[in-house]
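**Q** predicted model and sequence below, questions to follow.
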Amino acid sequence: GFWPSANRAFAAARAGTPFSIETLMTIAAVGAVIIGAAEEAAAVVFLFLVGELLEGVAARRARASIQSLAGLVPKIALVERNGAVEEVPAENLSVGAVILIRPGDRIAADGLIVEGDSAIDEAPVTGESVPVRKKAGDAVFAGTINADAVLRVKVTAAAADNTIARVVKLVEEAQESKAPTERFIDRFSKIYTPAVLVLGALVAVLPPLVMSASWSEWIYKGLAILLIGCPCALVISTPAAIAAALSAGARRGLLIKGGAILEALGSIDAMALDKTGTLTEGRPKVTDIVAFGRSESNTLSMAAALETGSSHPLALAILDRAKADKVPVPPASEAFALGGKGVSGKVGGKEIFLGSPAAAGERVALPADMLAQIAAFNDAGKSVAVLIAAGVPAGIIAMRDEPRADAKAGLAALRAAGVEPVMLTGDNRRTAAAIAGDLGLAVHAEMLPQDKQRIVRDLQSSGKKVAKVGDGINDAPALAAADVGIAMGGGTDVALETADAAVLHGRVGDLAAMIELSRRALGNIRQNITVALGLKAVFLVTTLVGVTGLWPAILADTGATVLVTANAMRLLAWRPRGVGE
């Protein structure tokens, strides 16, 4: 049992690291044999190897926690080719291929739904506890589960580039990067270890030389000092906690690219958030339908008839609302778009127009109550479409990119954590002010990418640690300038690559959860360092006064390693506050 550790000590010395943990243990074990404490030497070697084993178990558990994500992707996919379906290895799927996903199947690749409407269980990848309803045009992740209907999905990323593969790769790279605390511990141990050797030598030699004390007694105590000084627990205290925290975050859709970022998140006290796609859903929804001389459903029905087949975001919002309300959508004839104005056609033999208030006003005089309603909707930051049927104003449809369902609660959680949020957006001032007013946020509107970066710099110059959250290319400069850049789930590749961290599911509440995880990890590291150094201080005193000896010394070091490792592993079970409580 002694040889493997001694061999590593010699190898480390030849490589230029003479003051390793193995060196201290080797000197202590050899010295114990020389002074006739062979049984204690054996106990020292055995307990040291147990400690090494426990460190290995801790590292493997942290790695396995994130690597298990890779096992979520099925090995086989059903590919449609020439009208037939065949099984192919999922790792061989090419971008553009169309795969068939049956109810209950795991999705084999990142892609876009081309046909079908189903609930998708994203819990394995993002931690989302409730299945998400998805339809044609929506994105799906590899490893998620199709719940209740057949889907046809067009592959958008090869196996090596899908969401899970990228998460695993980024977390592994992150675990290899050292945090500031970890780098400090490394530097500290390079000074600490030779200092322990010198202290052990002085304890062994000075009392016999100066006070004519017993050589065997003080050499024994000097060897015990070497074992007490082993910095095993101290060295593992930070990387074990960081590896566990990074893995726990990734399993809940919080991707943090390294220990340095994990530490920095804990000190954030200001957060600049983009509006579209970050605080809001990123696509307009119908918020209001006002009918004139007919029912709301009839107004919506005629509007949807004209918009059928259009891919314009506002048209899709109207069609989605018609589908949700289950209103009939009659066929339209002679429908054609009028550039920048709207769309015109015939529904049920009547001439119908749907377009901007200005374009509608050019066709017919709009009544005062309709104009007042349009102005109110515009003041609330909503886009308005006016419906004219057979030359008569028939209704108003208002649309807006609405805040995410959890935006208010997420912002409240940030404030509770001592982080002050502010909105930065390129959108017009009226729309931005309306959304910010709903959310209770300060706002900077009509901002270019360089303007967003300037605001981040201004916040930093006022002494704040700033996180920037965004999802688009225009956010990249500000993401790079911030102390921590965070990309939202549906963001562009540029945003995801520029950012230091990513919220894969796109929930605003996950931003506060990410900061909570960072602070929990930092607290865990402080606990670990206290345990590691505290036990050493206690046994240093008890050894010098003769209460403890060699095997209790190594047991104390191994015990500290066990406690530190177990404490760090608690982070693997971390849940954001309020989840499962």
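**A** Everything's here; your move. Numbers count the residues shown, from 1 in each chain.
**Q** from here on, contacts and neighbour counts on C-alpha atoms
**A** Fine.
**Q** how deep is residue 368 tucked in, by neighbour count?
**A** 9 (other CA atoms under 10 Å).
**Q** residue 515 too?
**A** When neighbours are defined as other CA under 10 Å, residue 515 has 22 of them.
**Q** with adjacent residues omitted, what lies nearest to residue 306?
**A** The shortest distance from residue 306 to any non-neighbouring residue, by CA to CA, 6 or more residues apart in numbering, is to residue 332 (6.0 Å).
**Q** same question but for residue 263, I mixed them up
**A** Looking at residue 263 with CA to CA, 6+ apart, the closest residue is residue 518, at 6.1 Å.
**Q** hold the first one in mind and look at this next one:
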Amino acid sequence: MTKKQRKLLNRIIIAAILFIAGMVSPHVLPENQITGYIEFAVFLASYAIIGWDIIWKAICNIRQGEVFDENFLMMIATVGAFILGEHSEGVAVMLFYQVGEWFQSYAVAKSRKSISSLMDIRPDYANVERGGKLEQVDPDEVQIGEIITVKPGEKIPIDGTVVSGISMLDTSALTGESLPREVEEGMDVISGCINQSGILKIKTTKEFGESTVAKILDLVENSSEKKARTENFITRFAKYYTPIVVFAALALAVIPPLVTGDNFSEWVYRALTFLVISCPCALVISIPLSFFGGLGGASKCGVLVKGSNYLEALADTEVIVFDKTGTLTKGSFAVSKIKANGMSNDALLEIAAYAEDYSTHPISQSIKRAYGKEINNSRVQDVQEIAGHGVSAVIDGRKVLAGNAKLMNREHIAYEPCNEAGTVIYVAVDNKFAGFILIEDEIKEDAPFAIKQLKASGIKQTVMLTGDNDAVGRKVAAKLGLDKVYTQLLPADKVVHVEELLQSLHQTSSKGKLAFVGDGINDAPVLARADVGIAMGGLGSDAAIEAADVVLMTDEPSKIATAKKIARKTLAIAYENIVFAIGIKLIVLALGALGFASMWAAVFADVGVSVIAILNAIRALNVKKYDVKPAAASAKIDYAENLSCKTI
């Protein structure tokens, strides 16, 4: 809770206590003039505590020429209630209004923190070779053409070209690829990647301000400014409603007595009653609470929505754009196909698992998981890791090679190439090709169900943007039935494609919104630029979660369809409350102007309608989750099928 929210909550509590004291005082104190003064003083103190900022805003807006807004209407309606002697009504209206404001503020600010504080891809320093010595300097001080040294575990601070060294880079923060990337002399590297193994010497090709990591940080900041904000309904409504009501009340107080010759006091009383009736208490309370109920209902389903405007935008979403790794896929690798040559698939998998046993590489781990049995290390001897190629080992006295195509070519082994998308491990035994194992990033179990439900809910287009290679990206998109796929993208490229999709959407639909779903730091700029940014919260990066407007806390893509269903229900309830509140107001306003509506009718038109609207708003909390278990079961990978050479 922020300091500002805590102050408002304290004001609400104090004002509520005084309000209750004012309501109770006539029943516990003797009936005399002093009791009346005490009651008035208590209500006035409560009103001043809870409503001073609304009054001040109204006065400031009047000074700036912005007279007719909700603050002005709240002020004249509650002051009118005090003039009519309905002190409790004046306080209650302001108190209910502030409670609604606090709930709205708390719901939005609870999970919103500074994006920049969590963008940990920014490097703290750079190791520069100057005068034969290694100096640790600020990345901004490094010039183009200087040589920097990046040790294992450090971030690459500036874009450049490798001049010496071989290593594996963790590029997942930038490209979304969970598979480490091998780099060697002559290859270009980008800032923000993490050096995992060897020492690299890099010749810088850009200044820090123009490097990839700096551009990502800049994109997040600029994209946040571009995000469209839904204008608050009550503000738009008040622009028309408030001046009409005020001038109608003024006319009611002046014109009839001038025409009929009646006493002015009677018509002034009617005009003030008219103003009390006109106070949009039901709207200013029930509408925020409708959305707050929707936010609460979404939270019960594991979906965190950071504000009612995002819930409204989600209901109007027509295009959903997905990242691949960590969003539609698990970001972990599994054996998807085995093809043996001269031996069984089980035997080939066993040999590969033994050869890879000493490696901690993600590919090695996936092979050992597929094998699923305990490995007898006494069978393995003379294990050697060949950088950038694979491993060599002696297993049961036989020389086994397991690695990429470069390893087969290096050892002059004729092999059958695998042209399918994914990472291929070729295996040779005693310099003879024994087969290959295909390894792929696993598709999330409920991803197919998610796409199906989204299309059933009215989503017109599903798109995937990924930094992965083209073959892998298209294969995943085809399995899931996505409409479009763009591959081999950097963060800036993703923003460009989202901008194009937004432009195309706005040309065909006036209300349609675009949502982007991602999980990595590289997705933060796009999450901030989309109409609705959706982050995978359970495994996603902190930066993506903070940049997003909606967070799926369970990492299930199918929750997007659930969130859209909740958003539509919430909007329907809000519209019901709007129609009901305005309809009752207009009827009672007419009766009040004709003198048929007493203050009791005014109280019903205000507080009574508010209570009914609030009870209706609570329905937004009652939501049903989609049942994803059948879909998950049908999409689950069966290793028995993998071992018999079938693909997922």
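**A** Right, received. Where do you want to start? As the structure is a prediction and not an experimental result, all values here were calculated from the model.
**Q** what's the match for the residue nearest to residue 263 of structure 1 in structure 2?
**A** Here residue 518 of structure 1 is matched to residue 567 in structure 2, going by TM-score structural alignment.
**Q** before we move on, which element is its match in?
**A** Assigned by DSSP states H and E, residue 567 of structure 2 belongs to helix 559-593.
**Q** which bit of structure 1 covers the next helix or strand after that helix?
**A** Using DSSP H and E, the next helix or strand after helix 559-593 of structure 2 towards the C-terminus is helix 599-603. On structure 1, the counterpart of helix 599-603 of structure 2 by TM-score structural alignment is residues 550-554.
**Q** how big is the offset of the matching stretch relative to structure 2?
**A** The superposed stretch 550-554 of structure 1 is, by mean CA distance after the TM-score superposition for structure 1, a mean 1.2 Å from where its aligned residues fall in structure 2.
**Q** what's that stretch in contact with?
**A** With contact meaning CA atoms under 8 Å, 6 or more residues apart in numbering, stretch 550-554 of structure 1 is reached by 40-41, 43-44, 47-48, 220-221, 223-225, 227-228, 539, 543.
**Q** endpoints of stretch 337-346 of structure 2, how far apart?
**A** Chord length of stretch 337-346 of structure 2, first to last residue, is 12 Å (CA to CA, to the nearest Å).
**Q** from residue 285 of structure 2, how far off is residue 245 of structure 2?
**A** According to CA to CA, residue 245 of structure 2 and residue 285 of structure 2 sit 19 Å apart.
**Q** ok, these two, which is more surrounded?
**A** residue 285 (23 against 20).
**Q** what's the longest strand in structure 1?
**A** The residue-count maximum for a strand in structure 1 (DSSP state E) belongs to strand 392-400.
**Q** who does that one touch, helix- and strand-wise?
**A** For strand 392-400 of structure 1, the packing partners by 3 or more CA pairs under 8 Å, 6 or more residues apart in numbering; DSSP states H and E come out as strand 285-291, helix 296-307, helix 368-379, strand 383-389.
**Q** looking at these, which is nearest to residue 439 of structure 1?
**A** Using CA to CA as the measure, helix 368-379 is the one of these that comes nearest residue 439 of structure 1, at 15.8 Å.
**Q** what's next to the closest one, contact-wise?
**A** Contacts of helix 368-379 of structure 1 (CA under 8 Å, 6+ apart): 357, 383, 384, 396, 398, 430, 431, 434.
**Q** go on, stretch 22-30 of structure 2?
**A** Residues contacting stretch 22-30 of structure 2 (CA under 8 Å, 6+ apart): 35, 36, 39, 40, 42, 43, 88.
**Q** by neighbour count, which of these wins?
**A** Busiest of the contacts of stretch 22-30 of structure 2 [other CA under 10 Å] is residue 43, holding 27 neighbours.
**Q** any idea how far it is from residue 80 of structure 2?
**A** Applying CA to CA to residue 43 of structure 2 and residue 80 of structure 2 gives a distance of 14 Å.
**Q** before we move on, what about residue 62 of structure 2?
**A** 18 Å.
**Q** and the two? which has more neighbours close in?
**A** Neighbour count, other CA under 10 Å: between residue 62 of structure 2 and residue 80, residue 80 has more, with 22 against 14.
**Q** contacting residues around residue 303 of structure 1?
**A** If you count contacts by CA under 8 Å, 6+ apart, then residue 303 of structure 1 has 318, 354, 387 around it.
**Q** tell me which helix or strand the counterpart of the second one in structure 2 sits in.
**A** The criterion is TM-score structural alignment: under it, residue 354 of structure 1 has residue 402 as its aligned partner in structure 2. Under the assignment given by DSSP H and E, the secondary-structure element containing residue 402 of structure 2 is strand 398-403.
**Q** over to residue 409 of structure 1?
**A** Under the criterion of DSSP H and E, residue 409 of structure 1 resides in helix 407-416.
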